[in-house]
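Engineer: sequence and predicted structure, then a few things I'm wondering about:
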Amino acid sequence: MNLSTRSKPTEDASGQGNSRDDALSLAVQALHTPDFFPAMIGLLRRAAPFTGAFVTTLHPNRAPTHVHDNVRAERRRVVIDDYLESAYLLDPIHDVFLSGATDCAVRLRDVAPDHFRRSTYYKLYYGNIDLRDEMALLIRMPGGSALFYSLGRIGREPRFTARDLAAFRRQLPLIGSLSRKHFENRPDEPPYGLGQSITQALEQFGTDVLTAREREIAGLILKGHSSASIGALTGTTTGTVKIHRKNLYRKLGIGSQSELLSRFLQSVMR
């Protein structure tokens, strides 16, 4: 690369130099300061462009902790508060974390259930935030938690490509080292929102009327699995799954997936 090109970096929307070396230098300088995560977002944009950024700490047995976001004030209720209060329970990325995967980069569409985009949850949450695509970075942290960088493209922006994914994966060792360094010798932050896992929430949902199998199938429906996918996961036929769905709807006095989601969220918020 020509040295004259490197000596005069261009600027991104935040006014910060946008060469990788400049972005890395800013992130290192910002360690242990409030400027760290804005600097990290600038560094991550060197791998591939994105618009939205929402950073949380995921915990095995309680709700995520808010860390940083660049969401406009008028959008916070829909994008931030709804996620931290209950939407995280049905997030495929949260499931990836619960499976034990950390220090990884994944695209939402690569880990979501087969009918996720048709699910009421997707339409109500992701539809409201106008998310086009999401890249997730999960960074291992002490105590079994993980730092979750949610990077979003919205509206008509293009989806993340395989090349984008590879670029973020190359950055993981650096992002992980910087993130862990930033939190060194800092006490864990208090939990934000509800203190339960999806397993606990579903175990308690409809216990007075639903069988254990019906609660399991209700959870898979809410996450966006098709009847065929649920059958494969539970070792039953598609026809049996449909019967269970019909029975649980009847027992709950509902007639649609949107009513099922509403009933589930009501039980979570009690």
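Structural biologist: Okay, I see it.

Engineer: could you use CA atoms for every contact and neighbour count after this?
Structural biologist: Fine.

Engineer: quick one: contacts for the closest residue in space to residue 194 that isn't next to it in sequence?
Structural biologist: Distance criterion Cα to Cα, 6 or more residues apart in numbering; nearest residue to residue 194, sequence neighbours excluded, is residue 63 at 5.4 Å. For residue 63, the contacting residues are 84-85, 88, 191-197, by Cα atoms under 8 Å, 6 or more residues apart in numbering.

Engineer: got a list of what the spatially most central residue of the chain touches?
Structural biologist: The chain has residue 93 as the residue nearest its centroid, 4.6 Å off, counting by Cα atoms, centre = their mean. By Cα under 8 Å, 6+ apart, the residues touching residue 93 are 108, 111-112, 136.

Engineer: and the helix of greatest length in the chain, what does it pack against?
Structural biologist: Taking DSSP state H as the assignment, the helix of the chain that covers the most residues is helix 162-182. Helix 162-182 sits against helix 36-44, strand 104-107, strand 131-140, with contacts defined as 3 or more Cα pairs under 8 Å, 6 or more residues apart in numbering; DSSP states H and E.

Engineer: next one: the last one to chain centre, how far?
Structural biologist: Read it as strand 131-140. 6 Å (Cα atoms, centre = their mean, to the nearest Å).

Engineer: tell me the helix or strand right after that strand.
Structural biologist: Later in the chain than strand 131-140, the nearest helix or strand by DSSP states H and E is strand 146-154.

Engineer: over to the shortest one?
Structural biologist: Following strand 104-107 in sequence order, the next helix or strand is helix 108-111 (DSSP H and E).

Engineer: list the buried ones in that following helix?
Structural biologist: 108-109 (16 or more other Cα atoms under 10 Å).

Engineer: what sits up against it?
Structural biologist: Contacts of helix 108-111 (Cα under 8 Å, 6+ apart): 92-93, 96, 133-136.

Engineer: would you mind measuring the gap between the ends of stretch 21-37?
Structural biologist: 17 Å (Cα to Cα, to the nearest Å).

Engineer: who are the packing partners of the helix or strand following the longest helix of the chain?
Structural biologist: Next helix or strand after helix 162-182 toward the C-terminus (DSSP H and E): helix 198-204. Contacts defined by 3+ Cα pairs under 8 Å, 6+ apart place helix 198-204 against helix 212-223.

Engineer: repeat the analysis, applying 10 Å as the threshold.
Structural biologist: The contact analysis (3 or more Cα pairs under 10 Å, 6 or more residues apart in numbering; DSSP states H and E) places helix 198-204 against helix 92-98, helix 212-223, helix 257-268.

Engineer: buried residues, it. List them.
Structural biologist: 198, 201-202.

Engineer: sorry, back to before: determine which of the helices and strands packed on helix 162-182 approaches residue 57 most closely.
Structural biologist: Closest of the helices and strands packed on helix 162-182 to residue 57 is strand 131-140, at 9.3 Å (criterion: Cα to Cα).

Engineer: alongside the first one, take a look at this:
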Amino acid sequence: MGSETNLTLQDVAWHDAVGRLIETLDQPNFWTALVRLLRRYVPADNWVVLIFSSGKPQVLAESPGLDDGLDLLFQEYLKGLYLLDPFYLANREAPKSGLFRLEDVAPECFEQTDYYQRYFRLNVLADEVHINVQLDAERTLSLSLGSQAPFSTEQVALLGLIHPWVAALMRQRSVFEQELKHAPELPPNWENHLESTALQISSSLSAREMEVGRLMLSGCSNKEIARKLEISAETVKVHRKHMYSKLGIKSQSELFLLFLQAQE
């Protein structure tokens, strides 16, 4: 006797949809069609397709803003806020393919940062997942899905099941992306701008102080910063104290405002 095949209508629908999607690999509407398919299984309120590299992220496609206009908050992200994005930072620290949840990459104090309060919860909303495809040693193709509510365990598990299909389609699509052929813009030199913007600087910030400041703004606790930089937590506090003194500020919020000014 032959083995019994348990094929559901949902299985048939998925394979039919993927087949249709393959036909659009070289078409302008591919990314929209892919996200539309994913939304049948996992709700997403916004999305963007990016290339992460050592330079400024390159946008390949994104969900439209209000009235199909430009998403102004996302433009702030591209100007320099991406330097505080936990997904961007995690990818730069260890580029690799896979499915990543916000809780996988967010620093310990992420929800307490000005970046989270002033950008993430307004633009990305409550939760985010990324499907990453590492194209080479330098570049990672990333599909971000944002949601008004946290993704459930079941939804993340479902994304994990279909991830190999989606990643394969993304890799095949990369062949047709013209943006991949252009060199990415370099990140803004916000360190130098901080020094020229602050009014009460006694001397230049050291490279280590700048690194501590960036990690603080991204939501890393003193212990996380100490681990990443291989120094003690007490040394982190000393660097922070010196940085605040040189910049003439007293809080992380003031440092974030200087960071924003550096993008203008």
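Structural biologist: Okay, I see it. Quick caveat, the model's predicted, so the values are computed rather than measured.

Engineer: on that earlier part again, whereabouts in the second structure does the longest helix of the first structure align?
Structural biologist: Aligned using TM-score structural alignment, helix 162-182 of the first structure spans residues 153-173 in the second structure.

Engineer: need the residues that contact that stretch.
Structural biologist: Stretch 153-173 of the second structure has contacts (Cα atoms under 10 Å, 6 or more residues apart in numbering) with 14, 18, 21-22, 24-27, 30-31, 34-35, 38, 41-43, 49, 97-101, 129, 131-135, 141-143, 151-152.

Engineer: ok, average deviation of that stretch from the first structure?
Structural biologist: Compared with the first structure after fitting, stretch 153-173 of the second structure deviates on average by 2.3 Å (mean Cα distance after the TM-score superposition for the first structure).

Engineer: any buried residues in that stretch, and which?
Structural biologist: Buried positions in stretch 153-173 of the second structure, judged by neighbour count with 16+ other Cα under 10 Å: 159-160, 163, 166-167, 169-170, 173.

Engineer: tabulate the residues you listed in a markdown table, adding columns for distance to residue 120 of the second structure.
Structural biologist: Formatted as a markdown table, these follow (distance: Cα to Cα, whole Å):
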| residue | distance to residue 120 of the second structure |
| --- | --- |
| 159 | 22 |
| 160 | 24 |
| 163 | 24 |
| 166 | 25 |
| 167 | 25 |
| 169 | 28 |
| 170 | 25 |
| 173 | 28 |
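
Engineer: report the two of these separated the most.
Structural biologist: Distance extremes for those: the farthest pair is 160 and 173 at 19.9 Å, using Cα to Cα.

Engineer: checking the equivalent of residue 28 of the second structure over in the first structure next. Helix, strand or coil?
Structural biologist: In the first structure, the residue equivalent to residue 28 of the second structure is residue 34, according to TM-score structural alignment. Look at residue 34 of the first structure: counting by DSSP: H, G, I helix; E, B strand; the rest coil, its state is coil.

Engineer: ditto for residue 82 of the first structure
Structural biologist: For residue 82 of the first structure, the assignment made with three-state DSSP gives helix.

Engineer: what separation do you get for it and residue 229 of the first structure?
Structural biologist: Counting by Cα to Cα, the separation of residue 82 of the first structure from residue 229 of the first structure is 27 Å.

Engineer: residue 144 of the first structure now?
Structural biologist: Distance of residue 144 of the first structure to residue 229 of the first structure, computed by Cα to Cα: 29 Å.

Engineer: ok, the contacts of helix 108-111 of the first structure vs residue 121 of the first structure, which is closest?
Structural biologist: Looking across those and measuring by Cα to Cα, the closest to residue 121 of the first structure is residue 92, at 11.2 Å.

Engineer: aligned partner of residue 58 of the second structure in the first structure?
Structural biologist: Mapped onto the first structure by TM-score structural alignment, residue 58 of the second structure lines up with residue 65.

Engineer: list the contacts for its match?
Structural biologist: 55-59, 84, 147-148, 188-193.

Engineer: save the residues you listed as TSV, and put in distance to residue 238 of the first structure too.
Structural biologist: Shown next, in TSV, are the contacts of residue 65 of the first structure (distance: Cα to Cα, whole Å):
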residue	distance to residue 238 of the first structure
55	38
56	37
57	37
58	34
59	34
84	33
147	37
148	35
188	45
189	44
190	43
191	39
192	39
193	36
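
Engineer: which of the residues you listed are buried?
Structural biologist: 55-59, 84, 147-148, 191, 193.

Engineer: in a markdown table, list those along with distance to residue 212 of the first structure.
Structural biologist: Below are those laid out as a markdown table (distance: Cα to Cα, whole Å):
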| residue | distance to residue 212 of the first structure |
| --- | --- |
| 55 | 34 |
| 56 | 31 |
| 57 | 30 |
| 58 | 27 |
| 59 | 25 |
| 84 | 27 |
| 147 | 32 |
| 148 | 31 |
| 191 | 29 |
| 193 | 27 |
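
Engineer: related to what we said a few turns ago, widest-spaced pair of the contacts of residue 93 of the first structure?
Structural biologist: Going by Cα to Cα, the pair spanning the contacts of residue 93 of the first structure furthest: 112 and 136, at 12.2 Å.

Engineer: okay, residue 227 of the second structure and residue 220 of the second structure: tell me how far apart.
Structural biologist: Residue 227 of the second structure is 10 Å from residue 220 of the second structure, by Cα to Cα.

Engineer: the more surrounded of those two?
Structural biologist: residue 220 (23 against 12; other Cα atoms under 10 Å).

Engineer: which residue in the first structure lines up with the more buried one?
Structural biologist: Correspondence of residue 220 of the second structure to the first structure, assessed by TM-score structural alignment: residue 225.

Engineer: do I have it right that its match meets residue 116?
Structural biologist: Yes. Under the criterion of Cα atoms under 10 Å, residue 225 of the first structure makes contact with residue 116 at 6.4 Å.

Engineer: to residue 122 of the first structure, which of the helices and strands packed on helix 198-204 of the first structure lies closest?
Structural biologist: Proximity to residue 122 of the first structure (Cα to Cα) singles out helix 212-223 among these, at 8.7 Å.
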